[in-house]
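Asks: next one to model:
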Amino acid sequence: MSATNGYSFFGAVEKSFDKAANFTKWDPGILEQIKACNSIYSMRFPVRMDDGRIEVIEAYRVQHSHHKTPCKGGIRFAAEVNQDEVMALASLMTYKCAIVNVPFGGGKGGIKINPKKYSVYELEKITRRYTAELVKKNFIGPGTDVPAPDYGTGEREMAWIVDTYMGLRPGEIDALGCVTGKPVTQGGVRGRREATGLGIFYGVREVCNMPEIMDRVGLPIGIAGKKVIVQGLGNVGYHAAKFFQQAGAKIIALAEYEGAIRNDDGLDVDAVFEHRKTSGSILNFAGAQNFAKNLDALEYDCDILIPAALENVINGENAPRVKAKIIGEGANGPLTPEADEVFVKKGTIVIPDMYLNAGGVTVSYFEWLKNLSHVRYGRMEKRFTENMNAHIISQIEELTGKQVSEREHQFIVHGPEEVDLVHSGLEETMITATREIIDEWKRNPQIPDMRTAAYVVAINKVGTSYAELGIFP
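Replies: This next block holds a predicted model:
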């Protein structure tokens, strides 16, 4: 949503950047270079539809920063796609990758269509033609620009992209690395599907484990027992809610575009998901009450709010009524700058989107590395680890004369599968990034909020890259 009531999404990102730049020591010229979008590809191409008519498709690919290559960022299919939105999302990808120490520049793509209005065959033709256009202009490739899924796209579309790319670039040995978020059978990585939701959980959990932050908002340490509301039951929101529930939190409300429901004793996320699949709506779920409007859920009393749906859902108008102590931005840009100002005054902790939803790009990075190395994670060490652990247990049992229970034996012996290593890498990434941001915030008490601290961390890392590259003669 790039322009609502004259509101620019890219302008909002620039505003946040400028606020953070005041807390850095970089030359204004370097700051301008970091902020600017390096390359913008706006395209129009014709596609013949199933009924024989020809439709001209509007699409974009933006490479925000080349301080590291390749560029990285998803492709979204949505009727609202426009250049301002794609530029904003590309710039957020630059800062996101810097914060979580993923060595990519930011990129983003978008096709201005409502995918629900097209047949699978039409979507395939549009996706393949878009890929061909990117190949023509060198806007895709394992060392140049690596797309991924985003709103309205998924594994299917990524499989079409990699197949088209390989057809146009025969013999390129690392061609599978031209796109991430692929099906596992097509070079994808296990753990990618739940990555963004799991990353949100890890990031919020780390904040909740910090005594000084919990003292500030007046909550006990840890996730267990916390009242959580999640907006959005798509891939990101569903997995985030599920991981919070597994950790002992109570999911007291869920919201989707068709409505919102609540139960103060907690909702079973999987049961709600199944109810929606069968009935087409989360409303009227057994044991839950419906909210009058879906956005009312954002203002319901809770400890943690996870807006994981659309941009700009919390603004200067409704922010004063939001009661959550901690807001974890699962979506891109769910809060406006005006909302940020309200929450600073209220003392609400906002964990910013620019790193909190970086689980997707982090695991995409792991997938890209897998494609370049041409070997599955865990293949080399799994059996060695299991054999070594089994030997250690047998030695301990022999020395002590006691037997480890079968359940514990299986747990200790277990060698890491690919998904175990991916989750472990993601957990390490989110914990490290959270601590870096909080440390920056502590170092400079003038920094008003966590978002600004995150931007400061990102600007410093990107600025250091530019300075070390020596590109400013």
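
Asks: CA atoms for contacts and neighbours, from now on please.
Replies: OK.

Asks: got the contact list for stretch 280-290?
Replies: With contact meaning CA atoms under 8 Å, 6 or more residues apart in numbering, stretch 280-290 is reached by 255-256, 258-263, 267, 272-273, 275-276.

Asks: check stretch 184-193 too.
Replies: With CA under 8 Å, 6+ apart as the criterion, stretch 184-193 contacts 159, 176, 180-183, 235, 360, 363-364, 366-367, 370-371, 418-419, 422-423.

Asks: quick one: the residue with the largest distance to the centre of the chain and residue 387, what's the gap?
Replies: The C-alpha centroid of the chain is most remote from residue 401, which lies 49.3 Å away (CA atoms, centre = their mean). Applying CA to CA, to the nearest Å, the value for residue 401 to residue 387 is 21 Å.

Asks: same check, this time on residue 307
Replies: Residue 307 is 45 Å from residue 387, where distance means CA to CA.

Asks: looking at those two, which is more packed in?
Replies: residue 307 (28 against 13; other CA atoms under 10 Å).

Asks: check contacts around the residue nearest to that one when sequence neighbours are not counted.
Replies: Of all residues not flanking residue 307 in the chain, residue 231 sits nearest, at 4.7 Å (CA to CA, 6 or more residues apart in numbering). Going by CA under 8 Å, 6+ apart, residue 231 touches 237, 254, 255, 256, 297, 298, 305, 306, 307, 308, 309.

Asks: now the second one, please; I'll put the structures next to each other:
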Amino acid sequence: MSQDQHYNFFESVERSFDKAAQFTKWEKGILEQIKACNAVYRIKFPVRVGDTIEVIEAYRVQHSHHKLPCKGGIRFSEEVNQDEVMALAALMTYKCAIVNVPFGGAKGGIKINPRNYSPFQLENITRRYTAELVKKNFIGPGVDVPAPDYGTGEREMSWILDTYMSLRPGEIDGYGCVTGKPVSQGGVRGRKEATGMGVFYGLRELCNIKEDMKKLGLEPGLEGKRVIVQGMGNVGYHAAKYFHEAGAIVVCLIEWDGAIYNEKGMDPDAVLKHRNETGSIVNFPGATNLKKNTDGLEMDCDILIPAALESVIHKDNAPNIKAKIIGEAANGPLTPEADVILNKKGAIVVPDMFLNAGGVTVSYFEWLKNLSHVRYGRLGKRFDENMNIHILSTIEDLTGKKVSEQERKFIAHGADEVDLVYSGLEETMHAALHEVREIMVTNSKIHDMRTAAYVCAIDKVGAAYEQLGIFP
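Replies: A predicted model of the protein is given here:
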């Protein structure tokens, strides 16, 4: 954490909230309710690990009940603490509101380093944690729906599902108690790449806005734009991959053990293959190794995407950032001081609470799939294909011309699950970006996208509370 951050993570979120709240119509009491964490559950439970018994510390925070269920990931990390979980739960509330996903925000965490435990031990810890949540009604398809986060994935979600179903036998919508599951267990296709793809869709739409690009001295579109990505995990890799495929030039990739630079661009798939073979992205053929991995953040580029840790851009390095667009793919990669510095420089900072909402958006699609008990595309795919083939054949008969076999397959294709998920995610990110941007354009006192995003979220949550009639 940067030395310029004299307040904790939750205070940082509240600081951004307070800055935006002055631009909303809500009275102080409603704002205090929106800002407050509604329920904090701190658990300590014993688990046998080898020959000893360990007492495990864990949390589940439900930040807002303005809409149910609550939604948020579960992380396994030694850094987990109540402040962090509360801050992330608050961000989930605002994130869901911005992208119009009807959930309240939540977050969970278990204070362990998963590398120190065998899969069997991790399973015991995960199942016991789930049982504790069930006991206090902190999990359920209509109550609180966890998802993967740092240190967790499909495997842990399948353990949570199995434990829940064993404790709630016969619950018809039980599969909706958790998202991020394997497809074979009710998961949805497209979930793995969802966050990175959402980052791509959001930034691509921004780059297509002529007025904003003109202010930055850039041409509209992604073609030829120089991109730097920090973090080659799931989010960073997919973001880099989609930008590369769209014609952008990925000039620098940064990992914890080094950074590589090539002004002509790199193929993220080739870099990933190199890392899998050698254990590091360093010494990638054709690229230059940078002395320090953090030097990569300060290289010349058009778009910088920090997709790794919190507070990597702070008051000490923010003045050296040359990127004109900073897309926060990670949670909290900029400190508030860095945010101010970069906005004064004229850069556009696209905030995390909007940009990395692809994961929760597709989690919403998975939850809907579980409640409807039918795979997306199952009912309409074949009908659409037959209709498309019929229309194409009619046009060919009328014109006397035939399309190629490849074109025929493309035109005839009916949407299956992954097509519909991608389409829904693209529409969500586009609509949310323009909603946030409209707030900036129409209010001359709001000069940064983060404040506009908070205003957007506060107004939606405030309206939901008002409609509930809890403020007589």
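
Asks: quick TM-score on the pair, please.
Replies: TM-score for the superposed chains, counting by TM-score structural alignment, normalised by the length of structure 2: 0.99, backed by 472 aligned residues with a CA RMSD of 1.1 Å.

Asks: residue 228 of structure 2 falls within a helix, correct?
Replies: No. Counting by DSSP: H, G, I helix; E, B strand; the rest coil, residue 228 of structure 2 is located in no helix; its state is strand.

Asks: thought it was touching residue 297?
Replies: Yes. The criterion here is CA atoms under 8 Å, and residue 228 of structure 2 meets it with residue 297 at 7.4 Å.

Asks: shared neighbours of these two, which are they?
Replies: Residues touching both residue 228 of structure 2 and residue 297 (CA under 8 Å, 6+ apart): residue 304.

Asks: what lines up with residue 417 of structure 2 in structure 1?
Replies: Applying TM-score structural alignment, one finds that residue 417 of structure 2 aligns to residue 418 in structure 1.

Asks: same check on residue 114 of structure 2?
Replies: Alignment note: residue 114 of structure 2 maps to residue 115 in structure 1; criterion TM-score structural alignment.

Asks: burial check on its match, number of neighbours?
Replies: 17.

Asks: helix/strand/coil for the residue lying closest to residue 235 of structure 2 once chain neighbours are set aside?
Replies: Excluding the flanking residues, the one nearest residue 235 of structure 2 by CA to CA, 6+ apart is residue 196, at 4.4 Å. Counting by three-state DSSP, the backbone at residue 196 of structure 2 sits in helix.

Asks: then residue 254 of structure 1?
Replies: Residue 254 of structure 1 ends up strand, using three-state DSSP.

Asks: that one maps to what in structure 2?
Replies: Under the alignment by TM-score structural alignment, residue 254 of structure 1 pairs with residue 253 in structure 2.

Asks: surely that match and residue 262 touch.
Replies: No. Using CA under 8 Å, residue 253 of structure 2 makes no contact with residue 262, being 9.2 Å away.

Asks: these two: which is more packed in?
Replies: Legend: neighbour count by other CA under 10 Å for residue 253 of structure 2 and residue 262, higher for residue 253 (30 against 17).

Asks: and for the more buried one, nearest residue in space, chain neighbours not counted?
Replies: Spatially, and ignoring its direct neighbours in sequence, residue 253 of structure 2 is nearest to residue 229 (5.2 Å; CA to CA, 6+ apart).

Asks: count the neighbours of the one you found for me.
Replies: Residue 229 of structure 2 has 27 nearby residues by other CA under 10 Å.
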